[in-house]
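Colleague: Coordinates for the following, if possible.
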Amino acid sequence: MLKRMIIMLILVTVLFGGIFGYKAVGNYFMNQFFDNMPMPPAAITASTVNTAQWQPTVNAIGSFAAVNSTELTTEASGIIRSIRFKNGALIKKGELLVQLDDSVDQAELARLKAAEQLAKLEQSRLERLFRDNGVSELELRRRESEAAQASAAVASQQARIAQKSLYAPFDGVAGIRQVSLGQLLTGGTTVVSLQSLDPIYLNFTLPEQQLALIEVGKPLTVRVDAYGEQAFSGVITAVAPGIRESSRSIEVQATFANPQQLLRPGMFARVSMTTGEPNTVTLIPQTAVQFNPYGNSVFVITEQDGQQIAQQRFIRTGEARGDLIAVIAGLEPGEQVATSGLLKLRNGAVVNIVENSQAEPSAELRPTPANQ
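Modeller: Predicted structure coming up:
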């Protein structure tokens, strides 16, 4: 009985050993088959390295600011008797904007003027008496002082009345008023904003390395999102004398004529200035470049034994415009670089270039159907 069980165990062991051995050998040969099976060519799109003439430019981001801008307030307190302007209206320098009730002040002014007149009459009378030795010089000087004090009181009251009127300090455009007719206004309360829009300033900064490229009087163009690709021309009118230590940048201010008031304070602007003569640059689509901290690279397509092979090559890139980027070193005009399917490529991979159905890359900063 024991001998029979031993024989059964041996047979079962041999059977299962054979099964597992068969599977192991099969898996080994299957892995060898797949490892040695050639990879199918990776489908990619490619572009030829070209050259073009690029005008060197200095680009920056800026913001428009009014030449004159203020929040108008009254110096005195009082009830608003009249509002003489409309929201958003063009305002001339010296134009009356708001008048506070000054009836009490006017009455006080009338009283002070009467007192002034009486003091001057008394002064004139004593001057005649003094000439006839009718009064002492001390008495005359006292009357002269009283007359002067009366005149000063009149002038002081007139100044208080003037504070009840709000005038425009410069030509500009009124904002939206913050007060209403009949409102009790306290001194220092904002009534309305006033901004001069023509001309208008543009403030922006540049890295200190570009200081030599700018000077007062240099023309520049800007574009703003509100008007698409419409360009506005201006001129640099001020360059700060020092460099910001925190950012190593320099402040620049340009001035733009703005007769139609299209440009408004606070608008975001893209600045462009041309410098020097056009240069010949080597160009490839930005989609061809793999940007990495350790260096930028592309896959160059070469012909080997009748097959197209992708070879990784490190390059040095320069300025980018629109869909294109300049290559400073690493590529020659006429070479082909992969522009899509880069993630499935490795050095030495066989590729199959397919037709690119996408629009051609453009150097336009904001491509549109018209320039694609």
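Colleague: contacts and neighbour counts: CA atoms only from here.
Modeller: Will do.
Colleague: nearest spatial neighbour of residue 204, skipping sequence neighbours?
Modeller: Here the nearest residue to residue 204 in space, its sequence neighbours aside, is residue 62; by C-alpha to C-alpha, 6 or more residues apart in numbering that works out to 4.2 Å.
Colleague: Please apply the same query to residue 51.
Modeller: Nearest one to residue 51, counting by C-alpha to C-alpha, 6+ apart, is residue 282 at 4.5 Å.
Colleague: Another sequence for comparison is provided below:
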Amino acid sequence: MINKSLKYIGVLLLAYTLNACNEQRMSSSSETTTPVWLSEVGKRDIRELTTTTGTAKAAKTVEVKSETNGKYELMINPKTKRPYKLGDIVEEGAVIIKLNNKEHENTVSLPTKKMQVDIAKKEWEGQKAVFEKGGATEKDVLNAESSYIQAQSALESAYTDLAKLTIKAPFKGAIVNLPYFTPNVEIASGETMVGLMDYSHMYMEIALPENTIDKVKVGQKVLVTNYNIKSDTLSGLVTQLSPAINEDTRTYTGFITINNPELKLRPGMFAKGEIITLQKDSVIVIPKDIVNSRRGGNRIVYTIEQNRAMEKIITTGISDDRFIEVESGLNQGDKIVVKGYEFLRNRGKVKIMK
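Modeller: Next comes the predicted model:
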């Protein structure tokens, strides 16, 4: 009787054991395996940027007006061998327009002024020679010198008056305004003749949010782009910052200067400026979008051990639009999940694809 009972108990235990093993195998086979792609942790330079926008303006701009009347004559551009036109680059001092006025030239009488200077100079030198021999007084010499100075002054005034008949470029720049006048038409004094801009150097007024006031500093470098010149990044510099916050917008004003040597950025264009507020060289960085946040403020990424996803708590530093610095928690050469991380859980089973 006892033997039968023992045999019955043994059969029950064996059946239970077989059933448990079968359930474990079924549970193991039903666990989801997530495909993941890995990348090796490396080092690179990273910059923390503060982004702002504004309208780019030329550093120098001027409208030259006529200072006297005369008949209009548009000059020939020596570079193109054609009359000056909008968009032409002119050198400093280049004559763009002439106003022909013979009456004005005769009134100025430049040849007479030159002759009077020569006469006054010779008279002064003659008086000095006579004075040395005792034939003239010191007063005679001083009067002769005064006459020479007055003659020089009159000549300079004559040159200034004649210069009013020529419209010159006060600096190297592009013609941005050139009102049309019929050749030989009489131009009155005070007419706008030409507008010039030098936009090889530009500036941009910006408005920055108040939470950046401790980060943005005068002298910081700026990366400047425009949607029309995406492939080219221009260099700039923060030159001025207001200490006052606008109560309505909660922003403060600043100015950025922009180097534009190839004239790719045009006056009036809308531009984006990325101010480099902090830069670190050769630090551990990872893609910004693979970092997950957990309750309690922990930030994690996934590594793989024995085909299992393992959470790694990391401490992060500065970031840009793509990467984030890892201050602790990872080492150079570690392999982390960069694709498929969205579906992972700690110790979840994975299949490495790459």
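Colleague: Please state their TM-score.
Modeller: Structural agreement between the overlaid chains, expressed as a TM-score with TM-score structural alignment, normalised by the length of the second structure, amounts to 0.53; 229 aligned residues with a C-alpha RMSD of 3.6 Å.
Colleague: rewinding a little: now the residue nearest to residue 51 of the first structure, what's its secondary structure?
Modeller: Under the three-state scheme (DSSP: H, G, I helix; E, B strand; the rest coil), the conformation of residue 282 of the first structure reads as strand.
Colleague: Pull out the buried residues from the helix or strand containing residue 129 of the first structure.
Modeller: Secondary structure from DSSP states H and E places residue 129 of the first structure in helix 103-131. Buried positions in helix 103-131 of the first structure, judged by neighbour count with 16 or more other C-alpha atoms under 10 Å: 109, 112-113, 115-116, 119-120, 122-124, 126-127.
Colleague: Just name the closest of those residues to residue 204 of the first structure, please.
Modeller: The nearest member of the buried residues of helix 103-131 of the first structure to residue 204 of the first structure, counting by C-alpha to C-alpha, is residue 109 at 52.0 Å.
Colleague: show me what contacts the closest one?
Modeller: When contacts are counted by C-alpha atoms under 8 Å, 6 or more residues apart in numbering, residue 109 of the first structure touches 154, 157-158.
Colleague: List only those of the residues you listed flagged as buried.
Modeller: By the neighbour-count criterion of 16+ other C-alpha under 10 Å, the contacts of residue 109 of the first structure include these buried positions: 154, 157.
Colleague: and the contacts of residue 109 of the first structure, which of them are in helices?
Modeller: 154, 157-158 (DSSP state H).
Colleague: With distance to residue 96 of the first structure as added columns, please give those in CSV.
Modeller: Conversion of these to CSV gives the following (distance: C-alpha to C-alpha, whole Å):
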residue, distance to residue 96 of the first structure
154, 23
157, 20
158, 17
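Colleague: and the gap between the closest residue to residue 108 of the second structure other than its chain neighbours and residue 101 of the second structure?
Modeller: Leaving aside its chain neighbours, residue 108 of the second structure sits nearest to residue 158 (5.6 Å; criterion: C-alpha to C-alpha, 6+ apart). Between residue 158 of the second structure and residue 101 of the second structure the computed distance is 14 Å (C-alpha to C-alpha, to the nearest Å).
Colleague: Residue 183 of the second structure too?
Modeller: According to C-alpha to C-alpha, residue 183 of the second structure stands 14 Å off from residue 101 of the second structure.
Colleague: Pick out whichever of those two has more residues nearby.
Modeller: Here residue 183 of the second structure and residue 101 are set side by side on neighbour count (other C-alpha atoms under 10 Å), and the busier one is residue 101, at 16 against 10.
Colleague: Tell me where the second structure has helices.
Modeller: Here the second structure has its helices, by DSSP H, at 2-30, 102-108, 110-132, 138-163.
Colleague: can you pull the buried residues of the lengthiest strand in the first structure?
Modeller: Determined from DSSP state E, the single longest strand within the first structure is strand 307-321. The neighbour-count check on strand 307-321 of the first structure (16+ other C-alpha under 10 Å) flags 308-312, 314-315, 317, 320-321 as buried.
Colleague: and what of stretch 242-250 of the first structure?
Modeller: 243, 249-250.
Colleague: what does stretch 195-214 of the first structure give?
Modeller: Neighbour counts over stretch 195-214 of the first structure (16+ other C-alpha under 10 Å) mark 195-206, 214 as buried.
Colleague: excluding its backbone neighbours, what's nearest the residue positioned nearest the centre of the second structure?
Modeller: In the second structure, the centroid-proximal residue (C-alpha atoms, centre = their mean) is residue 224; its distance is 3.2 Å. The shortest distance from residue 224 of the second structure to any non-neighbouring residue, by C-alpha to C-alpha, 6+ apart, is to residue 273 (4.5 Å).
Colleague: How about residue 267 of the second structure?
Modeller: The spatial neighbour of residue 267 of the second structure that comes closest, neighbours along the chain excluded (C-alpha to C-alpha, 6+ apart), is residue 57 at 4.8 Å.
Colleague: Check residue 336 of the first structure too.
Modeller: residue 48 (4.5 Å).
Colleague: in the stretch 151-300 of the first structure, which spans are strands?
Modeller: For the stretch 151-300 of the first structure, the strands defined by DSSP state E, counting those that start in this stretch occupy 165-167, 172-174, 184-185, 190-195, 200-207, 219-224, 232-239, 249-256, 268-274, 279-285, 296-304.
Colleague: Residue 333 of the first structure: which of those strands is closest?
Modeller: The closest of these to residue 333 of the first structure is strand 279-285. By C-alpha to C-alpha, the value is 6.7 Å.
Colleague: what's the matching residue for residue 212 of the first structure over in the second structure?
Modeller: Using TM-score structural alignment to pair residues, one finds that residue 212 of the first structure aligns to residue 214 in the second structure.
Colleague: What separation is there between that match and residue 51 of the second structure?
Modeller: In this structure, residue 214 of the second structure and residue 51 of the second structure are separated by 15 Å, where distance is defined by C-alpha to C-alpha.
Colleague: same deal with residue 243 of the second structure?
Modeller: Taken as C-alpha to C-alpha, the span from residue 243 of the second structure to residue 51 of the second structure is 19 Å.
Colleague: Over to residue 275 of the second structure?
Modeller: Residue 275 of the second structure sits 6 Å away from residue 51 of the second structure when distances are taken as C-alpha to C-alpha.
Colleague: Residue 120 of the second structure too?
Modeller: Shown here: residue 120 of the second structure relative to residue 51 of the second structure, a distance of 67 Å by C-alpha to C-alpha.
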